[in-house]
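Enquirer: below are the sequence and a predicted model for it; my questions follow.
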Amino acid sequence: MAKRFEALNRLIDSVRESNHDFRITTDPFPPLDSEKLAKTMELAKKGANNGAEDKPVQSAKALDDVEKEILNKVETERDDSYQILEDQLHTYATRMQNLDFDGHFGRIRQANISSLTDFKADVAGGRDELFGLRRNLKEADEELANFKKDNGLKRVAQTKSELATFIKWLIIVALLIAETIVNGIYLAQGSDQGLVGGVGLAFGFAFANVGGTVLLALAFVPNIVHRSWFRKLWGLIGIVLWLCLAIGLNIAMAHYREAAAATATDIGATVMTRLKTDPLALRDIDSWILFGTGFIFSAVALFDVLSIRDIYPGYGGVHTRYVKARDNYVYHKLDLIDQLKDIRDDHNTKVDTIIRDLTIRRRECASIIENRARIVRLFNDQQDRLEECARKLLTIYREANRQARTKPEPKHFSTQYKLERRKPVIDTGDDWNDKELAARIKAAEDELAEQMRQIGQEFESAVTAYHQLDNLFPENINVQTTA
């Protein structure tokens, strides 16, 4: 069966896509350790050495090399932190774009239309299938009704289940095997060939006895109950033929047993002579037993075959076709209803998932905005810390320089350093106001809920339409009995 609700499936795949592969660390901008950095850069030593030489001179306006090195270190750290911030902001912007609420809201509207259309198409396809099956059932029903009317039948056809029919045919096979064994035992007693030598002959008699009875029971004997006198004549002929077969074949087998015991040559001619002159002249009681068992096997086979199907010729076949058409229609209708129920339930499950995942995406959107603002605050704090660190480093250097000097210090030694702040550019084009987003999601949920209601309504209408086919093609009152 083709995959359904393609638009809904694409929508559910998109809203369930992961949007949180970024990592927010507790401290993305590690602070500089001013004391350790001062030791590493040997600021006190360099300050004392330069101060001993009265460097920089009092009139110097530019920073000396050590001061430039300090500021270069701090500003490099600021730029590195800014790059971290830019990377984080880019990640947040990408994640915000991937939330794609506008796209999802548009696809929800599209899925609402296509999903309902898909479901209606499935309903229509099932109705077309049932229409043909119901018409076939109507034709089979009319055939059965006409057959009963034409043949004056008011009773229900007597049919057997598949298991019962199989058992009936097993009985025929068992009769054939049992008669072969019985024939072999009795024929071996009157023959010097023994049991093995009589197996072929025993099977031949058994096959002719049982097989012939089966053919007569299937083709001729049932006609005895037919409404037509001509067909009754054929049934009567069938009964006569069966009596001739059952009596004649088994009496011949009994004579064969006695002839085989009397002579080893011309057994067939001897049997024919005995049948013509005195067919009932059996001298051995075992021969009569052999005749009786053969006749019983034939009679059992006859009644067994006659009970496999309804005895009225053709009634069983017509009734079987009707039952098959009815079962095919009923089971297919139930199967189609179950399929539509599964489709409806699968659709509703997907809709519930979409609604839940949209709510999750709303929380992700709020989290992205909050974390983005947080990292901007952390970067601003980092710039404040870097400025403070630069001031401490300059103070360490200048104080050491000042203590070692013999001449006055430059004027800029008393000037506080101010770090040039870098301001990040934040892309808020894809941002959503939480209240507005909540309202849009609520509207989408209402649309999806309405879609679920319409799918449920279409399901109920489909079930009603399927059952209405029963009124479009009404049946006669035909009921089956199964043995």
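Expert: Right, received. Where do you want to start? Numbering: from 1, shown residues only.

Enquirer: all contacts plus neighbour counts: C-alpha atoms, from now on.
Expert: Will do.

Enquirer: need the contact partners of whatever helix or strand L236 lives in.
Expert: Assigned by DSSP states H and E, L236 falls within helix 229-243. Contacts to helix 229-243, defined as C-alpha atoms under 8 Å, 6 or more residues apart in numbering, come from residues G212, T213, L216, A217, F220, V221, P222, N223, I224, V225, H226.

Enquirer: another one to put next to it:
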Amino acid sequence: MTDDLHTNPFEKIDTNQVAEDLHIVEDSQRNARRGRPALDSAEDDLDPTERKVIGLIESAQAQAQQVCESELKAYRERLVALDFREQLSSIDIETAKQRAEFDQHVDKAIVELSREQQGLRRKKEDMQQFKEQNGLHREPQPRSWDDKIFNVGIIAVLFLIETFGNAAFLAKGNEFGLFGAYTEAVVISFVNLGLAFLLGILVTNFNHIHWGRRSVGIISAAVFIVFALFFNLMVAHYRETTGTVLDEGGKLAISAFGENPLGLGDFQSWILFFMGFLFAIISFIDGILWDDRYPGYAKSARVFAEADDAYNEFYQACLKGLKKTSDEAVQALENIKQNILLAGRQHDSIIDDHRRLIKSFDDHLEHLEHAGNHLLQLYRDTNRAMRDGEAPERFKKPWSIVKTPVDTSLPKAMLTREEILKITSAAEIKIDNGVNELHNQYDMGSEELRPLAPHRRQPDSPRGDQDES
């Protein structure tokens, strides 16, 4: 079967080539010299050469008829496959199917959102309970990660400054020079700033409602003051002693600190003390400002805020899921519409191909008859010219091809062009109505989810996003 509308499936006969292959001229001359065929030979009394020519033509005719019948059968099958009525009825089925699937998607989204909302509600109740148990009447003030990175940056800057400063002051008495002093300075700065920062975090317990936690805050503040003073004075004494005795600097520093803590005799040692003490205070304040000033309040608020954000994302994902389902349903109907329109164009194309094939077959039979007569006439003219006497009378009569009937009928149930146009128009109306129904169903589904939508938080609440859900 051919798919190209402009391709003739029937192969033409090259009479010159056939005449050469069958040696028509040679046989005709040879037979003429022998007086063959006989002068009184009947019309159906053909000699071997004539029979070979007619046999070749009839073989080509049989092959062409087989091709034609195969093509016509394929066209009938393609026309039957274009079941317009079935496609029209499938619109209602597809619309009902897509609407049912969309309703299932909405029901599933409602169930999942309700479950997630219950979890979010529990998180909010936990935070509310925390506020009531701790007598809090303000909104939490958790620090963002940007703020915390800024705090860490401050400590890092202080660490570098103090480390290099201590290394410069301690280098004069260190047997390894600046490298050894830098190693000691790293340890000193880490202890001074790190412990001050941790004590700053602990001192926020002073704001706690329970006295046990408040005492932790008071003790932390006292420990910080004692630590900041004593530790940095000890470092200053160590700096003075390492300037005189290398091996016993640590012991002498402790002894000198015990005898007279403020007895620093070197101005640079006092500079070292004040620098370390000041940096410890800054690190201590950094720890206090690390998060909400009430212990545990920021964590509770952050848990709720993260759950609230997760719920909002889940809600938006449900809406996108509904939109995707609705779009896919609309596309399914649009595909049916396009298939029906395409089937209409295919119907016209098949009818044209069918008509063209029949004409091509008829033309081909005429071609075969003309080719057969041309070859026979070549044989007979040559024979007549070479004969001594008259040629048989039958040479004057042309040969006619015997046509075998071909089934060119179309399917009985095939629709007319007018009926197809009516079905196509009805299909477009049905599909447009179905698309409108699906759009309305999407709007209704979105409205069903609206009661489960997250509420926006007030600007002064945690992270300024949403307050209730």
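Expert: Cool, got the structure. Computed from a predicted structure; not experimentally measured.

Enquirer: any chance of JSON lines for the contacts of helix 229-243 of the first structure, columns distance to K276 of the first structure?
Expert: As requested, the contacts of helix 229-243 of the first structure are exported to JSON lines (distance: C-alpha to C-alpha, whole Å):
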{"residue": "G212", "distance to K276 of the first structure": "23"}
{"residue": "T213", "distance to K276 of the first structure": "24"}
{"residue": "L216", "distance to K276 of the first structure": "26"}
{"residue": "A217", "distance to K276 of the first structure": "28"}
{"residue": "F220", "distance to K276 of the first structure": "28"}
{"residue": "V221", "distance to K276 of the first structure": "28"}
{"residue": "P222", "distance to K276 of the first structure": "32"}
{"residue": "N223", "distance to K276 of the first structure": "32"}
{"residue": "I224", "distance to K276 of the first structure": "31"}
{"residue": "V225", "distance to K276 of the first structure": "35"}
{"residue": "H226", "distance to K276 of the first structure": "36"}
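
Enquirer: restricted to helices, list these.
Expert: Residues of the contacts of helix 229-243 of the first structure located in helices (DSSP state H): G212, T213, L216, A217.

Enquirer: hang on, the earlier thing: for F147 of the first structure, state which of the contacts of helix 229-243 of the first structure is nearest.
Expert: Among the contacts of helix 229-243 of the first structure, H226 lies closest to F147 of the first structure (C-alpha to C-alpha), at 12.2 Å.

Enquirer: ok, the equivalent of the closest one over in the second structure - contacts?
Expert: Counting by TM-score structural alignment, H226 of the first structure corresponds to H208 in the second structure. By C-alpha under 8 Å, 6+ apart, the residues touching H208 of the second structure are N134, R214, Y294, P295.

Enquirer: using the three-state scheme, assign A281 of the first structure.
Expert: Under DSSP: H, G, I helix; E, B strand; the rest coil, A281 of the first structure falls in the coil class.

Enquirer: aligned to it, what sits in the second structure?
Expert: By TM-score structural alignment, A281 of the first structure lines up with G263.

Enquirer: in which helix or strand would I find the most centrally placed residue in the second structure?
Expert: Of all residues in the second structure, the one closest to the mean position by C-alpha atoms, centre = their mean is K324, 12.9 Å from it. Using DSSP H and E, K324 of the second structure sits within helix 297-386.

Enquirer: farthest pair within the contacts of H208 of the second structure?
Expert: N134 and R214 (12.5 Å).

Enquirer: out of these two, which sits in the more crowded spot?
Expert: Neighbours were counted for N134 of the second structure and for R214 using other C-alpha atoms under 10 Å; R214 has more, 18 against 14.

Enquirer: which residues sit in contact with the closest residue to that one other than its chain neighbours?
Expert: In space, and not counting its chain neighbours, R214 of the second structure is closest to F206: 4.1 Å by C-alpha to C-alpha, 6 or more residues apart in numbering. Taking C-alpha under 8 Å, 6+ apart, we find F206 of the second structure in contact with R213, R214, S215, V216, G217, I218.

Enquirer: in ChimeraX, select just the buried ones from these.
Expert: Buried residues among the contacts of F206 of the second structure (16 or more other C-alpha atoms under 10 Å), as a ChimeraX selection:
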select :213,214,215,216,217,218
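
Enquirer: need the contacts of F206 of the second structure in a markdown table (columns: distance to S255 of the second structure).
Expert: Formatted as a markdown table, the contacts of F206 of the second structure follow (distance: C-alpha to C-alpha, whole Å):
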| residue | distance to S255 of the second structure |
| --- | --- |
| R213 | 37 |
| R214 | 36 |
| S215 | 33 |
| V216 | 32 |
| G217 | 32 |
| I218 | 30 |
